[in-house]
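K.L.:
Model the following, please.
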Amino acid sequence: MALKVPKANNIQLFKDGYKHLSGLEDAVLRNIQAVPELSDLVRTSFGPSGRNKLVINHLGKLFVTSDAATIIREIEVVHPAAKLLVMASQA
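P.N.:
Presented below is the predicted three-dimensional model:
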């Protein structure tokens, strides 16, 4: 005897605005979006009038710095493309 699962067409499992991304094109778009987010984070610390940033790492340690390498090292990055940039900056 096989167990049948009823299909409901109008049930919404996720919140409004949820997008399900699948496939190569969607992965490329997410990678392209992740890299500018990382660059926007450190862009204001460059140049002669660079601003300081207040960074709290995963251990709760507080940093006030305008050094982009320190900012990138201390933030927690989970996206694979952005994490690759973090590892490249540390090399």
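K.L.:
hey, let's count contacts and neighbours off CA atoms from now on
P.N.:
Noted.
K.L.:
quick one: Val55 is in a strand?
P.N.:
Yes: the assignment for Val55 is a strand, going by DSSP: H, G, I helix; E, B strand; the rest coil.
K.L.:
Would you do the same for the sequence below? I want to compare the two.
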Amino acid sequence: MCYNANTRTDITGIIRRNWLIKMSQKDPCQKQACAIQKCLQANKYIESRCEDVIRAMRKCCEVHTGENSVCCSGFAKEHKSSETKT
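P.N.:
All right, here's what the predicted structure looks like:
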């Protein structure tokens, strides 16, 4: 395929549109992620006091595995690294 300025603009527009659509979709585990933040703030960031909401987040991320969840992306990486340490 030959390159031309119009093709580049079309591709950029498509990428931008797809990004906007993706960003407008609600994250399936956002509610649980917010609950973790709220719990940690209320408990002076002592994780042991928030085990129930952290467990709920793990469960949500397991249910929505394979979906594009921004909330789960970092959480899943953190969970895997803690598993390898034990």
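K.L.:
Fetch the TM-score of the aligned pair.
P.N.:
The TM-score (TM-score structural alignment, normalised by the length of the second structure) is 0.36; 53 aligned residues with a C-alpha RMSD of 3.5 Å.
K.L.:
any idea how far stretch 75-86 of the second structure is from the chain center?
P.N.:
Counting by C-alpha atoms, centre = their mean, to the nearest Å, stretch 75-86 of the second structure is centred 16 Å from the centre of its parent chain.
K.L.:
Now do the buried residues in that stretch.
P.N.:
75-76 (16 or more other C-alpha atoms under 10 Å).
K.L.:
Touching that stretch from outside, list them.
P.N.:
Contacts of stretch 75-86 of the second structure from elsewhere in the structure, counted by C-alpha atoms under 8 Å, 6 or more residues apart in numbering, are 58, 61.
K.L.:
Now with 7 Å, please.
P.N.:
Around stretch 75-86 of the second structure, nothing counts as a contact under C-alpha atoms under 7 Å, 6 or more residues apart in numbering.
K.L.:
Can you name the next helix or strand after the longest helix seen in the second structure?
P.N.:
For the second structure, the longest helix by residue count, based on DSSP state H, is helix 5-24. Per DSSP states H and E, helix 5-24 of the second structure leads on to helix 30-42 as the next helix or strand towards the C-terminus.
K.L.:
So for the second structure, which residue is the most central one in space?
P.N.:
Ranked by distance to the mean C-alpha position of the second structure (C-alpha atoms, centre = their mean), the top residue is Val70 at 1.7 Å.
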